[in-house]
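>>> Can you look at this prediction? I've put the sequence above it.
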Amino acid sequence: MANTPQAKKRIRRNARREVINHSRVSRIRTFIKAVEMALTAGDKGAATSALQAAQPEIARGVARGVIHKNTAARKFSRLTKRVSALS
């Protein structure tokens, strides 16, 4: 258990940041799901536009430190590959 005032403050701060970071990751997942839904439907136009909307969100997640840069690069690569494979 936290004994020092600094440790107690860190616990309070971490709880606040957890809520913010969770909402950011959830938002990113929502954008990725929109791309995947368009892919499963086979709609290349919708998938392309959804991917263009998802890319800045993923990049913003990296900038805010909620996802790792290599994770973002992997998601960019895999989604782009799947969208371009649609004919």
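Right, received. Where do you want to start?
>>> Please make it C-alpha for all contacts and neighbour counts, starting now.
Will do.
>>> which helix is the longest one in this structure?
Taking DSSP state H as the criterion, the chain has its longest helix at helix 5-41.
>>> And here is the other one:
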Amino acid sequence: MANSAQAKKRARQSERRRQHNASLRSKMRTYIKNVVKAIATGDAEKARAAYQAAVPVIDNMAGKGLIHKNKAARHKSRLNQHLRKLSA
């Protein structure tokens, strides 16, 4: 347990940030799941719209440092790959 005032404040800040980051991570995962579900239904237009909504959210999370930029690129690439297969 934190003893000094500085350590107590640090613990409070860390907890607040952890919860905020968890919320943002959950939001990103939800957008990705929406694309995956739309692809699973086979509706190309709905899937494309979901992908267009998910890309800025994924990029935003990478910009905030919540996920690595390569992970963001990997998610976008794989989702786009599924979209192209669906359209073909």
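Yes, it's here. It should be emphasised that the depicted structure is a prediction, and the values quoted were computed from it without experimental measurement.
>>> Can you name every helix or strand that the longest helix of the first structure contacts?
Contact here means 3 or more CA pairs under 8 Å, 6 or more residues apart in numbering; DSSP states H and E; on that basis helix 5-41 of the first structure packs against helix 44-64, helix 69-85.
>>> now the ones you listed in JSON lines, with mean neighbour count and distance to A38 of the first structure?
Below are these laid out as JSON lines (neighbours: other CA atoms under 10 Å; distance: least, CA to CA, whole Å):
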{"stretch": "helix 44-64", "mean neighbour count": "18", "distance to A38 of the first structure": "5"}
{"stretch": "helix 69-85", "mean neighbour count": "14", "distance to A38 of the first structure": "9"}
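>>> residues in the second structure aligned with the longest helix of the first structure?
Counting by TM-score structural alignment, helix 5-41 of the first structure pairs with residues 5-41 of the second structure.
>>> Average offset of that stretch relative to the first structure?
Superposed on the first structure, stretch 5-41 of the second structure shows a mean distance of 0.7 Å to its aligned residues (mean CA distance after the TM-score superposition for the first structure).
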